[in-house]
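Enquirer: Pasting a predicted model and its sequence here:
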Amino acid sequence: MKLAATGLLFFMMVVFFAARAFEPRYPWLAYVKAFAEAAMVGGLADWFAVTALFRHPLGLPIPHTAIIPRNKDRIGQALANFLKENFLIAPVVARRMRNIDLAGATGRFLRAPEGEGGRIRAGASRLIGDVFEGLDDERLGGIVKSAVSTRLRQMEVSPLLGHALSSAIDENRHVPMLEAAIRWMARALDANEPLIREMVHKKANWVLKLAALDTKLADAIIDGLRKLTLEMSTDPDHPVRIKVQEALVQLAQDLQSKPETRAKVEEWKNDLLANKSVSVWLDALWQKGRAGIIEATRNPDAALAGKLGEVLRTMGTTLESDPRIRKAINQFARRAVAGMAASYGGSIVKLVSETIRGWDARTITARLESAVGRDLQYIRINGTLVGGLVGLVLHVLDTF
């Protein structure tokens, strides 16, 4: 485009000198000469204006030339402020996101993640798998175990256990556990019957042993325990079961409100976390979880075809069909992005302005000229042609 604009200028110069030379013989060439003369003036003026934006024309330090290199810092700041005021302030972001249905789009993707979504899912899965395989396993595992252990140490588990036990009792979810404990007691009694008989025999005095009453006493104890476990398993209102339930209710209350119980539970928790077996268990848990994540990321379609896929598709259907959830998620996303703009908009503006300030004058000149230079050369061409037409009109008016 530079060649075209400059070539047109030189062509007008040739036309001017040719018309000037042959004007005495052909008077009508005065109109051509007037057009070419004004075209040269217009082309030279626009060449000066376009060149003055990026550099000094002919290398001469003419005032108010090389405008962009001299003002690159101010231009960078103005561009950064433009971005901030039009894109990176909370009200503008919230207004622009008002018509974006993020929850609906997420729901459609989760419900039927084919096509472009499939490629996105495959790429994201591959990236996650590469990250988990590339990171130092020992160091990352140590970080995960340390984070879990630290979080457990900081968290007071006693109120959580108390609340969980209280909820289980309110919903009768403790009954299967209680019945399982009764069955375990019955099996333990059968398995340890010889041990009970031996204990009774050892504790009995010589009179009981002489009369063989120790055997009858052992039979009575074992039969009584068997009868107790049988009655407890068949009678929901058995006094012992009621006493156990009352004890569980009291334990749930103590776990939530009694300082001594809470302190004791915290002591047990800390002793448990200090045990090496727990560290080994956490390490095994991490290794199993890491292997599962890598396996799932290597075949995301298989992972999504199972229970996880069903859950995600159900979530997608819910997001699409429930307007209240969709509205709540969109509102949350809008507030989150607006909050990010409010928190980090200034940092982004600073990054833009400092990046442009860090460019040298030649770099920013070349980049801007590459972006808009083609249109600027059209200005030179238009200036040449429009200048010629204006010169022709003025010559006509002067002649008549």
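Expert: Sure thing, it's come through. Residues are numbered from 1 along each chain as shown.
Enquirer: Please make it C-alpha for all contacts and neighbour counts, starting now.
Expert: Will do.
Enquirer: How about the helix or strand containing residue 368, which residues are buried there?
Expert: According to DSSP states H and E, residue 368 maps onto helix 361-399. Under the neighbour-count criterion of 16 or more other CA atoms under 10 Å, helix 361-399 has 361, 364-365, 369, 373, 376-392, 395 buried.
Enquirer: packing partners for that helix?
Expert: Here helix 361-399 touches helix 2-22, helix 29-54, helix 67-70, going by 3 or more CA pairs under 8 Å, 6 or more residues apart in numbering; DSSP states H and E.
Enquirer: Please identify the deepest-packed of the ones you listed.
Expert: When those are scored by mean count of other CA atoms under 10 Å, the highest mean neighbour count falls to helix 29-54 (a mean of 22).
Enquirer: Spit out the contact partners of the residue nearest to residue 313 when sequence neighbours are not counted.
Expert: For residue 313, the nearest residue in space outside its immediate sequence neighbours is residue 111; the separation is 4.3 Å by CA to CA, 6 or more residues apart in numbering. Listed by CA atoms under 8 Å, 6 or more residues apart in numbering, the contact set of residue 111 reads 312, 313, 314, 315, 316, 317.
Enquirer: ok, and the most crowded of those?
Expert: residue 316 (22 neighbours; other CA atoms under 10 Å).
Enquirer: Pull the residues that contact the strand or helix carrying that residue.
Expert: Take DSSP H and E as the rule and residue 316 turns out to sit in helix 307-321. Contacts to helix 307-321, defined as CA under 8 Å, 6+ apart, come from residues 103-104, 106-112, 303-304, 325-326.
Enquirer: Second structure for comparison follows:
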Amino acid sequence: MRLFATALLLVMAAAFIAFRQLATSYPAWSGPLGYAIAFTEAAMVGGLADWFAVTALFRRPLGLPIPHTAIIPVNKDRIADSMANFLRDNFLTPQVVARRLQGFNLAASAGALLAEPRQGDQSRLREGAAGLLADVLESLDPDQMGGMVKAGLRRQVEKVDVASLLGQMLDNAIADKRHLPVLESLLRKIGETVEANEPMIREMIHQRANTIMRWTGLDERLANGVLDGTYRLLAEVIVQPDHPLRAKIDEALTRLADDLRNDPATRRKAERIKLELLENPAIAAWMDAMWERGREALLRAVRNPDRALAGSLGESIGQLGRALGEDPRLQTLVNRFARRTLVGVASRYGSEIVRLVSETVKRWDAKTVSDRIEGAVGRDLQFIRINGTVVGGLVGVAIHTVDRLL
């Protein structure tokens, strides 16, 4: 495009010289040739002016130290800051990110990828991401990374208000009566335990009975009465939804849930139990084993994604993808979470990204900046030169016409 624009300018110059020679040699043609001369003369002026303007953006025309030329190299740092500010103000503010994500159905797109992961570009995207993840996992020290993962997990668990969480869960379970199957199972387990240890219970009663009761056989009757009463009470509580003991249990659980949320002593006790569990060596060993199994499973999966997605896991992922693609309520939840996450990223790290762009451009030398910007918009700038040549010529013809008429 630069060659074409320059060639057009040279053509105008050559035509101007030729038309002037013809006008001198053939005075009778001076009238019609005057329009051609005016066109080519003004076209040269327009082409040269736009050549100067375009060149002055990137370098000094003909190497001359003309003021306000080589604009981009001289103002490289200011341009870098302007680019960074433009990026921040138009792309990386939380409001802009939220607005741009408003109409984007991320859940549906993710669902399509999960439901049909082997289709064309999706397959290449999945394989590329899997290979990158595998390389990262293998390049990191397993022990150090495991320590970081466990330390991060521990920090997150320590931040959890376990008392409030348990209290809310217990409240919700009681409100929805989801605790009843657990209660009934616990009562059955108590009955089975009593039945399995019946000889030991009888022996305990015999040992604690006095001599008269043992001589009269009342200790055996007492043991039978205790066991029969226990079995009867457990059976009644299990089969009778309105049994008074159930109401007492519900009342106790409700009080416990309230204490977990509001009673400082109970909350401190729950927090202490949580910290004691985290300090327990058995929990640390369990976390070590869980991390190693998870890491090995993840490596196997990313090294062979087709095999990993086969069988029940692949079917589960496919079902998740179909659910994301078909369930509007699930899409709403996932999209809301994604928007909040990305808005949070923009809020926390937007300034860092902007600073990275600014500092990167500032580190480039002036010629690199000029070459890259010219390479991006140079074609359009050469069109400016072409348009300047043509429009200048037309303006020259218009001015010559008005001059002849007046």
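Expert: Nice, thanks for sending it over. None of the values given here were measured: they were computed from a predicted structure.
Enquirer: Can you pull the TM-score for these?
Expert: Once superposed, chain against chain, the TM-score is 0.71 (TM-score structural alignment, normalised by the length of structure 1); 387 aligned residues with a CA RMSD of 4.7 Å.
Enquirer: quick one: secondary structure of residue 67 of structure 2?
Expert: coil (DSSP: H, G, I helix; E, B strand; the rest coil).
Enquirer: residue in structure 1 matching it?
Expert: Alignment note (TM-score structural alignment): residue 67 of structure 2 maps to residue 63 of structure 1.
Enquirer: Kindly report the same for residue 323 of structure 2.
Expert: That one, residue 323 of structure 2, aligns with residue 314 by TM-score structural alignment.
Enquirer: Give the other helices and strands that the helix or strand hosting residue 100 of structure 2 contacts.
Expert: When elements are assigned from DSSP H and E, residue 100 of structure 2 belongs to helix 94-101. Helix 94-101 of structure 2 sits against helix 328-363, with contacts defined as 3+ CA pairs under 8 Å, 6+ apart.
Enquirer: coming back round to it: to what extent is the match of residue 67 of structure 2 buried, counted in neighbours?
Expert: 9.
Enquirer: Could you check how far it is from residue 376 of structure 1?
Expert: Going from residue 63 of structure 1 to residue 376 of structure 1 by CA to CA, to the nearest Å gives 21 Å.
Enquirer: what do you get for residue 152 of structure 1?
Expert: Relative to residue 376 of structure 1, and taking CA to CA, residue 152 of structure 1 is found at 66 Å.
Enquirer: same thing with residue 55 of structure 1?
Expert: To residue 376 of structure 1, residue 55 of structure 1 is 14 Å away according to CA to CA.
Enquirer: do the same with residue 315 of structure 1
Expert: 54 Å.
Enquirer: Same check on residue 347 of structure 1?
Expert: 33 Å.
Enquirer: Which residue in structure 1 aligns with residue 140 of structure 2?
Expert: Aligned partner of residue 140 of structure 2 by TM-score structural alignment: residue 135.
Enquirer: Please name the residues that touch that match.
Expert: No contacts exist for residue 135 of structure 1 under CA under 8 Å, 6+ apart.
Enquirer: Likewise for residue 54 of structure 1?
Expert: 65, 66, 67, 68, 69, 365, 369.
Enquirer: Go again with 10 Å.
Expert: 65-70, 361-362, 364-366, 368-369, 373 (CA atoms under 10 Å, 6 or more residues apart in numbering).
Enquirer: What residue in structure 1 is paired with residue 188 of structure 2?
Expert: Using TM-score structural alignment, residue 188 of structure 2 lines up with residue 179 in structure 1.
Enquirer: quick one: the residue lying closest to its match once chain neighbours are set aside from residue 226 of structure 1, how far?
Expert: Distances taken as CA to CA, 6+ apart put residue 233 closest to residue 179 of structure 1, at 6.3 Å, once the chain neighbours are dropped. The spacing between residue 233 of structure 1 and residue 226 of structure 1, counted by CA to CA, is 11 Å.
Enquirer: what touches both of those two?
Expert: Any residue near both residue 233 of structure 1 and residue 226 by CA under 10 Å, 6+ apart counts here, and that gives residue 186.
Enquirer: Confirm for me that residue 34 of structure 1 is in contact with residue 394.
Expert: Yes - if you go by CA atoms under 10 Å, residue 34 of structure 1 and residue 394 touch, sitting 8.5 Å apart.
Enquirer: Give me the common contacts of those two.
Expert: Common neighbours of residue 34 of structure 1 and residue 394 (CA under 10 Å, 6+ apart) are residue 388.
Enquirer: The helix or strand encompassing residue 220 of structure 2 - contacts with which helices or strands?
Expert: In this assignment (DSSP H and E), residue 220 of structure 2 forms part of helix 218-239. On a contact count with 3 or more CA pairs under 10 Å, 6 or more residues apart in numbering; DSSP states H and E, helix 218-239 of structure 2 meets helix 179-196, helix 198-208, helix 211-216, helix 244-262.
Enquirer: Next, the buried residues of the last one.
Expert: Right, the one you point to is helix 244-262 of structure 2. In helix 244-262 of structure 2, counting by 16+ other CA under 10 Å, buried: 246, 250, 253, 254, 256, 257, 258, 259, 260, 261.
Enquirer: Likewise for stretch 107-121 of structure 1?
Expert: 107, 108, 109, 110, 111, 113, 121.
Enquirer: and if you look at stretch 206-223 of structure 1?
Expert: Within stretch 206-223 of structure 1, the residues that count as buried by 16+ other CA under 10 Å are 214, 215, 217, 218, 219, 222.
Enquirer: Equivalent analysis for stretch 185-202 of structure 1, please.
Expert: 186, 189, 196, 197, 200, 201.
Enquirer: Next one: the match of residue 140 of structure 2 relative to residue 147 of structure 1, how far apart?
Expert: From residue 135 of structure 1 across to residue 147 of structure 1, the span is 17 Å (CA to CA).
Enquirer: How about residue 221 of structure 1?
Expert: Distance of residue 221 of structure 1 to residue 147 of structure 1, given as CA to CA: 52 Å.
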